[in-house]
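> no sequence for this one, just the structure:
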């Protein structure tokens, strides 16, 4: 028989029952009434409510019988997930793949990486990103239940063989989700115009997870990221590289994936989610620089400041794809603010900004040390943690189409806002060391720092 469509048990009582039995709290997601089949085959009218426990990470969808009050069905949104990937702290496949289990941060991805809170998948698709080849239906499916994605890249074969395609889609899925989770806890949230299908009622426009096309046929020896306004998906395209035989896959070089992903962050946070405020040559160049700097940030493992080279795997050259390593040593990297006088291509301009930020990072770590848990805990006090706070905080403070000067000033202001100006002289000294001092203007160097810093 079909039970009455008018509940005998109130929603409030159903929530209380679910909270008690599941040791969590109702998360305010709109409750619904649904008929479900019970184990004995009979129908039940149920209150459907979501219950979360922020301490344990548990998140359930509870079906409470609207007549008896019995908990008749349960959906567990949190699943164990394992991925054979290149950890984000590693740059190239030669450093070694590892199996990572449950790498998601529930503070940033409360439904995990394979659910949007309503729909759960067993493929490389979830609330934050979908990775595919060709068509969005061509994702990678779990290699075994539940949510195991164990595909071992074979570097002796071309990237297009099936196992290598799966390895690429899995790695890109892991990296883009990890960048989402790191940037989220540092402020790139729903209200900050981030990329998610479901924003869980926390502001911003949803339905805009990142789409990642691996081995995209539209290009070679490159990658790109398109950032439309909040509410439209960011589009990443990863291409193959043909400097070697077999060819190499940009989706397996983490610094390239993070670089592209960071374009989405900087284009959304600058200009209030419009995606239209890094359009001038100088601003676009800084966009490239921020992307290199964030890729470098993810790969630091300790307080030792080493020169950073980007793109060395895809071209099989330890010198990488930039003109110089990023370095605190001016004999290794001589780029300065005045270098902009002769540079007109955005990646070349970006190298100047990225090297400035490399020096800012080194200065902050020199003062504050290094936090081993900065990827998952933004409350730590290491210089790497301070750096990423300022990196993200400065973006919405700067004007549309910033210059090196206005971007520098945004960093100074971000420090005043968050840290009470504690790093004022550290920042000015680092910027001035590469020509971006107090009196710098019109691409003319100046090494002056504020009088209070002398």
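Alright, I've got the coordinates. The structure presented is a predicted model; accordingly, all values stated were derived computationally and were not measured. Numbers count the residues shown, from 1 in each chain.
> C-alpha from now on. contacts and neighbour counts both.
OK.
> Can you tell me the SS state at the closest residue to residue 391 other than its chain neighbours?
Closest residue to residue 391 apart from its sequence neighbours, by C-alpha to C-alpha, 6 or more residues apart in numbering: residue 411 at 7.2 Å. What DSSP: H, G, I helix; E, B strand; the rest coil gives for residue 411 is helix.
> Contacts only, for residue 411.
Neighbouring residues of residue 411 by C-alpha atoms under 8 Å, 6 or more residues apart in numbering: 390-391, 393-394.
> do the same with residue 244
Residue 244 touches 315-316, counting by C-alpha under 8 Å, 6+ apart.
> ok, now residue 211?
For residue 211, the contacting residues are 129-131, 233-236, by C-alpha under 8 Å, 6+ apart.
> Please apply the same query to residue 218.
By C-alpha under 8 Å, 6+ apart, the neighbours of residue 218 are residue 239.
> here comes the other one, which I'd like you to weigh against the first:
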């Protein structure tokens, strides 16, 4: 989720159970990962002398683990990083075959077999069976659903079962079938108890949630996994320049061995390939809008955006799908080159035999204009990352100035020259059907042709009667009628004004509140009346009434399409990168790092220190400050808002981008991705720093070590820095601006 600086409600992500909530007991075993390295912990062994698992087990035994914790480790991943390093992951299991919840070992092994690092996140539990559950999978799902979706009547029917996982039909409320997996839960008292990991993916919100339900029906934890050919496309965003015709990847070449577009797409009307399927879903019912991307010729998508028209103009809709398809393929290929390949869990339908332990069939489903016909879906974007083998989903919304407290329309006043925020009505011709950008200069000089899609410049007059609920006197003919809210339906007021000859309607709110969309009378056609109507605030409306014969017009700000903004798309894709390569990006610290890392993906590709400037409609983008010269430090991380706290990590990475320079940005990109192999799930800022230090130590550029230390220390993540998560999920940091003694 990209998140914005003034609408924190849209940036909210569920990170766990709030203090005092009913999910508090019994307690899970909380054990931070232990990271073992030869330079600190002593030699960890060589896998050429006895094999990988025995070598790792021996090292873990020598560092305090009991044999019972190691008896049932099962390999689940094998990655091939840079410098000939192999990264392996082993899942801890109970003696009855259940995976121990969030318990794993990850090890880095050099080309000569030397164990370079072990991330130990095993549970300290006996090796025996788990305490039996007193509820079944269906009951666990119902318990989770009751907590997550209060007031929603849901019924579940079991459909399939594979191993420890059962799937359920939950109806149209869910984007995909809920799944429940039996797991062994490590408890704080050192015991193992059978529990249930419930995965639900709500259709309307794109919220993919994992809920851990104890065997006694207690809710233990909740995690959100949602942060959030030829093509005529915008390479960056409309603000950065016109569209450019580019060619897609050719089949048979890595990183897109099948090319971008499946061959059969020359006879179909959807943009679909091995890496991404891009489409529009304006109603957010997850049924692809019909006929939005017909193919021109064979495999050409050469549609031209008209930026003087709204995004839902038919040609602009085609551009949106094409652009989103291009940007997703581009970031897939760039990340592939820098190390996010099949072995690392990237997003592809076919893995071409390149991942021994993984699954395909998980290309990105990229949705443009998500919910664009539903006005509360604005000013955001999201990316939900399910486990391997399931398609992630990217939702790209439209943007308007509601982000900064305004509506989606304007009342432009000629004297004194000003613009007033307004919100268009759900009835009549919307004033934002075909608007031009807001005019400049003296509005009285604007011609009618400059106001396409809005009323012409006209005098604004107060209607009589003021509430407009009965026949309005002819004094509004050819003018814009100002009418008070109250007594009757909004639509009745507008119809009465139209019958009196008005060419537009401004309805003034009768209370101090946020702007909203006026709805119709219910029994009247939504096309009536044939003039546009907007709502303004009580304060602004009273100001209009006080003016002497004011002139102005109704118009709208152009909605901005996030599918055209590469920074927004790359940011969302970055959430998939971290969830797949690092693991859980959950919690006030790891969630913040996930946001900062996603900003970093966009910055490394675009080379810009601002994010989503086009989508937000302001040059400084959606963050509080530009990353160049960023003024905050680790001391400003408090856990209150993940996007704000994530800026600190992104600022470190921007400093590294500056230090490496444009000539070596690819080296930094390699380092950024490879370091995730050395980083534990739910990472801290220090884990990210140390992962990068490990990656550079085993790269071709070990001299970059001090450059990394300098960037982190500049922002307070130097030698000895730390952070703790408090019971109320706030964060307390202990900054350090100190570099190692051998780093100048």
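Done, it's in. Just so you know, these numbers come straight off a predicted model, no measurement behind them.
> closest to residue 169 of structure 1 among the contacts of residue 411 of structure 1?
For the contacts of residue 411 of structure 1, the residue nearest residue 169 of structure 1 by C-alpha to C-alpha is residue 391; the value is 28.4 Å.
> circling back: please report how far the aligned partner of the residue nearest to residue 391 of structure 1 in structure 2 lies from residue 161 of structure 2.
Matched by TM-score structural alignment, residue 411 of structure 1 corresponds to residue 692 in structure 2. Note on residue 692 of structure 2: its distance to residue 161 of structure 2, by C-alpha to C-alpha, to the nearest Å, is 41 Å.
> again, but for residue 355 of structure 2
With C-alpha to C-alpha as the criterion, residue 355 of structure 2 and residue 161 of structure 2 are 25 Å apart.
> what about these two, which has more around it?
Per other C-alpha atoms under 10 Å, whichever of residue 355 of structure 2 and residue 161 has more neighbours is residue 355, with 17 against 13.
> tell me the centre residue of structure 1?
residue 179 (2.0 Å; C-alpha atoms, centre = their mean).
> Not counting sequence-adjacent ones, nearest residue to it?
Closest to residue 179 of structure 1 by C-alpha to C-alpha, 6+ apart is residue 258, at 7.0 Å.
> dump the residue contacts of the counterpart of residue 233 of structure 2 in structure 1.
Matched to structure 1 by TM-score structural alignment, residue 233 of structure 2 sits across from residue 85. Residues near residue 85 of structure 1 by C-alpha under 8 Å, 6+ apart: 97-100, 167, 170-171, 174.
> Tell me where the stretch 151-300 of structure 1 has strands.
Assigned by DSSP state E, counting those that start in this stretch, the stretch 151-300 of structure 1 shows strands spanning 210-213, 223-226, 235-238, 240-241, 248-249.
> Give the aligned equivalent of residue 315 of structure 1 in structure 2.
Aligned by TM-score structural alignment, residue 315 of structure 1 pairs with residue 616 of structure 2.
> Would you confirm that that match contacts residue 610?
No - the pair residue 616 of structure 2 / residue 610 is not scored as a contact, 10.8 Å apart, by C-alpha atoms under 8 Å.
> Quickly list what's touching both of those two.
residue 622.
> So for these two, which sits in the more crowded spot?
The neighbour count for residue 616 of structure 2 versus residue 610, taken as other C-alpha under 10 Å, is higher for residue 616 (25 against 21).
> measure the more buried one to residue 574 of structure 2 for me?
Taking C-alpha to C-alpha, one finds residue 616 of structure 2 at 19 Å from residue 574 of structure 2.
> Count the neighbours of residue 358 of structure 1 for me.
25.
> hang on, it is in a helix, isn't it?
Yes - assessed by three-state DSSP, residue 358 of structure 1 belongs to a helix.
> Map it across to structure 2 for me.
Looking across to structure 2 (by TM-score structural alignment), residue 358 of structure 1 lines up with residue 654.
> how about stretch 17-33 of structure 1, aligned to which bit of structure 2?
Counting by TM-score structural alignment, stretch 17-33 of structure 1 falls onto no part of structure 2.
> Quick check: the longest helix seen in structure 2 compared with structure 1, mean distance?
The single longest helix within structure 2, with elements called by DSSP state H, is helix 314-337. When structure 1 is superposed, helix 314-337 of structure 2 averages 0.6 Å from its matched positions, counting by mean C-alpha distance after the TM-score superposition for structure 1.
> what packs against that helix?
Here helix 314-337 of structure 2 touches strand 230-233, strand 271-272, strand 276-280, strand 364-368, helix 566-581, going by 3 or more C-alpha pairs under 8 Å, 6 or more residues apart in numbering; DSSP states H and E.
> rerun at 7 Å
strand 276-280, strand 364-368, helix 566-581 (3 or more C-alpha pairs under 7 Å, 6 or more residues apart in numbering; DSSP states H and E).
> As JSON lines, the ones you listed with distance to residue 201 of structure 2 would be great.
Formatted as JSON lines, these follow (distance: least, C-alpha to C-alpha, whole Å):
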{"stretch": "strand 276-280", "distance to residue 201 of structure 2": "19"}
{"stretch": "strand 364-368", "distance to residue 201 of structure 2": "14"}
{"stretch": "helix 566-581", "distance to residue 201 of structure 2": "16"}
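> In structure 2, what sits opposite residue 394 of structure 1 in the alignment?
Per TM-score structural alignment, residue 394 of structure 1 is aligned with residue 675.
> Checking its match next. Helix, strand or coil?
helix.
> Might one say that it is in contact with residue 698?
No - taking contacts as C-alpha atoms under 7 Å, residue 675 of structure 2 lies outside contact range of residue 698: 10.2 Å.
> and these two? which has more neighbours close in?
Neighbours of residue 675 of structure 2 and residue 698, each counted by other C-alpha under 10 Å, are more numerous for residue 675; the result is 24 against 16.
> contacting residues for that one?
Shown in contact with residue 675 of structure 2 (C-alpha atoms under 7 Å, 6 or more residues apart in numbering): 691-692, 695.
> Most neighbours among the contacts of residue 211 of structure 1, which one is it?
Tallying neighbours with other C-alpha under 10 Å puts residue 131 at the head of these, with 31 neighbours.
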